[in-house]
Structure formats: C-alpha cells, structure tokens
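> got a structure for you, letters missing:
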C-alpha cells in the first residue's frame, strides 16, 4: 500500500501548517520562506523540496553520526519488523533485540555501568535517571535526598523535569519543576573567566559547587547532572579536569554523578562514551540517545551502575517507571546495527583525526572581525559572534546574527544551526577532508557577507 505524500513545496508547507515545530518561533514560521522541507538524504547530504543539495551540518540534530541512508541499519530495521514488529519489555517480557543491546551497552560503558533502562528520547533518559536515584535513596532510608544540581548553560531536555535541569534561557515564560533543581555557575572560561587563569577559574567553579552543596545540604541532594561538553547551551567545553574534580566532590558528599552523553556518546568526540576516555571520570549513570541509533529510530538508554541496580532490585523492588516503547524491537535492532557499523568502519577512531581537522578548519575563522570564539571538540562546534572582539560585546538580540549567517550558509549549500549570537555545527561523522574544507569556505563567505551587511 503506497502512502500518498505531498511532493511540491507549496503542498508540503500547506500540510505543515498543522505541524507544531520544536523550539521554533511559531509566529515567525508564518512568514513566507521561513520553513525548509527536507525530502531525501544520502551520506553527508540532504535534499530539500526545491531540489537543493545541502551538507547536513547539524547531523539531523546532533544524531545522524554514521550518515544518511545506511543500508545496514535500514535492513536491520526491516528484518526486525518482519520478525517481531513490537512487543513491550514490560512486566516479565523481553525480546532478543533489547536483551542483546542492553548487554552490548554494558560492554561499551565504563566501569560497572552494566544495567540499562531504555526510553525514547534524551529527555526521558534524564528524567528516568533522577526518578531512579530518588527511589534509590528512598530505599536506603534517605527520602530527603531528592534535589538535583545542574548548571547554567546546560541542556537536558524539555519535559517538565528535564527543562528545569536545563539552563533557564530555554524556559522563559514556561512552567517547570523549579523547586527540584539548583543551577551552578556556567563553566565557560572565555566568557566568564574575568581575568582569572583557567586553573583559577576551575578552582572557583569547584568552590561554587562545594558552597552550593553546603548551603542546600548534601543530605537533600540526589545527583549532579552534567554534559561532558554543553551542547544546545552553546557548545561550552569546561576547563580541563572539571569533570574529574566534580566527580570527586560528588563522591565526598554522597551525591550521584549523572553524565548526560545524549550528544557526546557514539563517536562524536572520538569514542563510544566520552566520560572516561576523554574526561577521566566514571559516572554513576550515563544517559544517551541520538547517536545510539544515529537517529534512524527514537531510542534512549539510562545506563546505571551495578550498585544502584542492586539497591532498587532488592526485596519489594517493583520498578514503577516505564514507557510503552521502551526497548522497541525495531529501535533496538537499529542501535545494534549502528554500533556494529561503527565498529566495523572504526568511525570513532577516524573521528580522532577528521574531527581534529574539523576543529582546525573552524578555528581558522577566528581571524574574522565578528568571530569572537570558535569552541568545541571534534565534530561538535560553536561559533560565537561579537560586535567587538576586545570587549566581547554582543550584537543586539533583535539582529539575530546567528540566523543571518545560517541563512547565507544554507543558500551556499550548508545547513547550520543558529542559536541567537551563536552558530552550531554537529555534522555527520563521515565527512571527507574535501567536505570539511568546503564547510570552512561556506562559513567564511557567509560570515563575511553578514559582516559587510551589519557594518554597513
């Protein structure tokens, strides 16, 4: 049975009038030319409804790590659906794909993180981690340990709790679970360092963490949640040693460390998981999604330590948390095929070389007058625009400088993500050297165009 989809741009956008886009200015979307319909994709490229081929510089949304149209994953999904289309992992039921994937993730994750709960998004993974840890402490006779330490600049999702753990800029005018979350200082040395050395800045951040714990009371705090590199908060790389020292503080105060690796896992920083291999710490829980299936199916994983699982699975250990689609067979098959493909083609290992070339190519843009800082690591980058390099002053918010650059880049064949005064790049992990050079050229031309426009 064929599905009759709209083909022409005008017909697609007419149907799209009924769709509510995520994190979009819904009023601005009413304007002519505000929306782009993507109709096909292959490798590093996508094609819009007008036939324009574009480099997918945002990897779908931080997630299409192995590239578009990989037959290995598509065939695995099809084969799984033909064998077992759906059965839940509720109650006493399991199935081969979810079981095999849980085992594989336990093998890949650091330390004794061997137990896996599946959800369908990063938001669900982060919510689940907090619920699990609150239950963990309740079973230990410490129900008051339920609060969460997060950070300004963080992004952990958009459900009621996850958005509360996210930097407040993402929830202006919206309600959230404010009473459960305390935000620590943003670990952005270039913007927040105030004349300190990086080592002094790191000491200040750790003192802020200790002081906050003492003020709130460690007896009230369940966990500290942190992205190894902040993603949608602006691609902020913390000072060297930040996560290791934060982990030490958490252990000293009996606070669990939750690593939000929704973006950084599955090769984006050159390893399957970044916490231990890149940042030198083993958290109590790692959450992941996005690159877990390279976006081919919605799936997330909350990977917890044996110690946490032992407590919550003891006598009367009913797990009163679950989603209908947890461990969906097709999603689990997609993840297994994705991981196998990454291992076979050594994609994380390749990223350690090509990702550094990508870093170097974008870093070269700092010679442009309005580029204040290019930051990030490997295939995770942010470009911050300033009206004055010395003072780091920003352009007026209404100018929407990131959107201006993104539109010029798209006209030249590159999709990039605007975020106010920042432009974010999170491409597929299979870029060639020639494609990396082309991205650098498009960005340079686009930024210089916008600079000429705004400087008059």
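That came through, no problem. Note that the structure is a prediction, hence the values are computed from the model and not measured.
> all contacts plus neighbour counts: C-alpha atoms, from now on.
Will do.
> So residue 440 is in contact with residue 363, correct?
No: counting by CA atoms under 8 Å, residue 440 stays clear of residue 363, with 9.4 Å between them.
> May I ask you to name the longest helix in this protein?
helix 433-455 (DSSP state H).
> Buried residues, that helix. List them.
Neighbour-count burial for helix 433-455 flags 436-444, 446-448, 450-451 (criterion: 16 or more other CA atoms under 10 Å).
> CSV please, covering those residues and showing distance to residue 395.
As requested, the buried residues of helix 433-455 are exported to CSV (distance: CA to CA, whole Å):
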residue, distance to residue 395
436, 28
437, 28
438, 27
439, 24
440, 23
441, 23
442, 22
443, 19
444, 19
446, 17
447, 14
448, 15
450, 12
451, 11
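> Which of the residues you listed sits closest to residue 58?
Distance to residue 58 across these (CA to CA) is lowest for residue 439, with 11.7 Å.
> Kindly tell me how buried the nearest residue to the closest one once chain neighbours are set aside is, as a neighbour count.
Closest residue to residue 439 apart from its sequence neighbours, by CA to CA, 6 or more residues apart in numbering: residue 414 at 7.0 Å. Residues near residue 414, counting by other CA atoms under 10 Å, number 23.
> structure B:
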C-alpha cells in the first residue's frame, strides 16, 4: 500500500507524526458533524487509518469489521483498486467541467444506465453532491413545477416521524427523529409529519394489518383536512434507515402511493440508503416494494463512498408537463458547482459494473444468513427486537419492557455496546439504544458469523456492566 504523504504546516514542516498530535489538531481545528455545545469545535473522535474489504484499521492498530459500511455507503468494500484507478484516470482526462454550459461523457452514460435500472418512466436524472442536496433538489423541483402550473399554494410536504432526509435547511425540516429539532430551526410551516410506520411500537393489541390501515387512514384524513390543493409531495424512505431500520407493514408504501396518485401529490422515494445493492438491487422501490414513485433520491452507495455524488431520478412525464405549459421562459434556477462531476460519474459507472458483475447476486445470496444470524440475538434479555431487510438491520435494546419506551439509561446503551465491540473487533453505529448493522455488500457468511458473535458478546458485556452498576435488573 502506498505511503500517505505527510501533511505540512505553513512553514512546510511535517505535522501529525504521532497520534497525540493528530488528536490535538482535530481538537483545535476540526468541527465534527452533530456535536453538542459542550464540546463543539474542541473534540477528536476515534480515528481510522486504513480500510480493506469489510475491515477498517483504527489508530491503535486494531482491525475492525466495518459494521455500518462507513455511513451506509461503502457497498463495494474498502480499497477497491478498480475504483481508485478510474478515479485517477478520469482526473487526468477531465477533472472538472461546468454543468452550466458544458456536459461530460461519464454523466451522460451514467444517466442512461441509471434510467435502465429505475422504475418505468423515471428516465431523467439531476446529479447532486449527496443525499441532502438530492432531497433538496427534489423538493425545489416540486415547488418550481407547481409554480409553473399555476398552483402556488400546492407546496406542503408530508413526511413521517422517525424519518431522516438530510442536513440542509429544507431537507432537515422533514426529519422526524428525536432530538433533531431540539435546538435547530426548520421550515415548520411547510411540513406535516405522519405517524412512524414502526410495527414494533404499534399500540398494544393492534395487529400489523390493522396498524397499516390506521397509517393509511391518517394520511387520508390529513389530505381531507388540509386539502390536496395544498400538498405538493409525500416523501418516504422505503426503509427508515437512521430512524432504526424501520421496515413498514406489508402493502403500506403501495397504498400511500395510491393516495398520492389519487390526489395529484408527488411521491418521492428517498433511496439514499436502500439503493445500489443494500436490498439486493440498484433501486429497491419497484423490485422490493412494488412501488413506482414520481422521483427517487439517491447517493451513498452510488459510488460506494469513494467520491461525493447523489442525484434525483425524475419521471419524464413531469418534464413533458412543464414543456406544455404557458411559461416556456420559466427557469428552474437550481444547480450545484459539482453537479454531474466527471470523476464522480466515472466512479459510479465502475461501481455499477461491480454491482452488475455479481455483487448484487452475492448480496441477495447472503442477506438471509445476515438476517437470521442477527435475529438470533433476540434471546438476549436486553434485546427488544431485531429487524431488517437485505443487508441492513437494527438490534434495538429495551430496558423498560413495561412501558415499551426507552429510559434515560438507554441513551448510553448503544455507546456502551459500541465500546465493547470495538475492543472485540467490530465497529458499530450506535443510535441511542439501537445498534445498526449495514456492512459492505462483499461480506461473506463466515464474516457475518464473526459480526454476530462479537455483537452478542458486546451486548452481554454491556448487560453485565448495567447489572453490576445497579442500573438494570432485567
């Protein structure tokens, strides 16, 4: 492996020769995502030094299974030579072009290949730099289209409690996770949030089919109360990822789509996580859920995290409607400096080659073993439910089984499990009282067994800690 060039200070001297100095640099200058005010701008998080396959190596030299695949994104695995080669080759061929007045070849070819994989009719793509900007683009397009059509009031956006759609102002306003809005402003007047479609948290005594009926009825009631003429879009992750890998009741998404079609509300499937193999297909909407949305947002796995890229697949009929309008001069005044970036699109094309060349088949082949191996953890006293689909799963720990609501104690459970697992060789993404697993798609069945074994031991050690400290009695 080639040596990494040393960073240099303003005088040209090498810096960061030791882990302590790198930690100090991070604490002094680096602002990490999602900090708390007590440590903002003055913290250093655990450092990773290298990655290969499904593994990463931390600053202490420990080799860890990358349980969350970075941030749901390293689908093809770390250190893929072919992806690195394409990145370098494209940089030497054409490193950048302005999408305002030129086009590059990789973006045009990628657009056709993505359209071939998308549900029928979704044959256009607008490229962005990531998931947040993809969602922002979809929403701004909805607003623009309704303005052109003479429907300036049809702008409200319906999302769900527990959902996550991004960090830009408008996309973040859709988020329905606990604590996301405690200290942050949002466009509250534009968003309506429906009940989280989490079967595990459904009312006691209510069956899953009945729960689904209630969720659909809630949306119908909102449409009747607010008026379809004011609702522009409904956005949903097919599986809520950061909300805890929430798999909705069977038929829920299709029924919500039917309501949208009935009332001329755009259905946006947020596939930032579920696309590019996470559920065994390039896009999961149609293949897994029988869903034909008006738009699909994507990012993350499109380049396996090797280069920032996202986008929105948009139904061609929506453009046809605009071209037939009486406002031929109306401008969709939206764009990004790095839209259609040639390096990102070239990497995405090679990533698609890898997926189509057998990785999608492999992901589907091992997903059953992945789900059953983690499902076996439900025999642990601290585990309330293990749920998931494809190669994404969540182990939800529940300390209070009487009220079925997480205690304040649960805020620490995930972190404690993660700490133990890292000592044992597994990187976990703790979400309060939940452990999310979404490893690289290249993972083997034996490596899945290793992951499940370590996670089991991490939960057992955490349980022992809580009992020993008198914080939990089972």
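Cool, the structure landed. Values in this document were obtained by computation on a predicted structure and should not be read as measured data.
> The longest helix of structure 1 vs structure 2, mean deviation?
Helix 433-455 of structure 1, aligned to structure 2 and superposed, deviates on average by 0.7 Å (mean CA distance after the TM-score superposition for structure 1).
> Which stretch of structure 2 is that helix matched to in the alignment?
Using TM-score structural alignment, helix 433-455 of structure 1 corresponds to residues 445-467 of structure 2.
> And the contacts of the matching stretch?
65, 67, 366, 369-370, 373-374, 377, 380, 382, 413, 416-418, 420-421, 424-426, 472-473 (CA atoms under 8 Å, 6 or more residues apart in numbering).
> The residue nearest to residue 439 of structure 1 -> structure 2?
In structure 2, residue 414 of structure 1 lands on residue 426 (TM-score structural alignment).
> need the contact list for its match.
Neighbouring residues of residue 426 of structure 2 by CA under 8 Å, 6+ apart: 64, 65, 66, 67, 418, 451, 454, 455.
> Then residue 407 of structure 2?
399, 400.
> Strands of the stretch 1-150 of structure 2, residue ranges please.
48-52, 55-58, 63-66, 124-128 (DSSP state E, counting those that start in this stretch).
> And the first one, what's buried?
Right, the one you point to is strand 48-52 of structure 2. Those would be residue 51, for strand 48-52 of structure 2 by 16+ other CA under 10 Å.
> okay, that strand sits on what stretch of structure 1?
Residue span in structure 1 matched to strand 48-52 of structure 2, by TM-score structural alignment: 38-42.
> Now do the helices for structure 2: every range, in order, please.
19-29, 69-72, 81-93, 105-117, 131-148, 169-173, 208-226, 252-262, 284-289, 316-323, 342-354, 360-375, 410-424, 445-468.
> Redo those helices as CSV? Include distance to residue 183 of structure 2.
Below are the helices of structure 2 laid out as CSV (distance: least, CA to CA, whole Å):
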stretch, distance to residue 183 of structure 2
helix 19-29, 23
helix 69-72, 24
helix 81-93, 39
helix 105-117, 38
helix 131-148, 19
helix 169-173, 12
helix 208-226, 27
helix 252-262, 31
helix 284-289, 34
helix 316-323, 37
helix 342-354, 34
helix 360-375, 35
helix 410-424, 18
helix 445-468, 30
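> how about those, which one is nearest residue 309 of structure 2?
The nearest among these, by CA to CA, is helix 342-354 at 5.9 Å.
> And that closest one, what does it pack against?
If contacts are counted by 3 or more CA pairs under 8 Å, 6 or more residues apart in numbering; DSSP states H and E, helix 342-354 of structure 2 sits against helix 81-93, helix 105-117.
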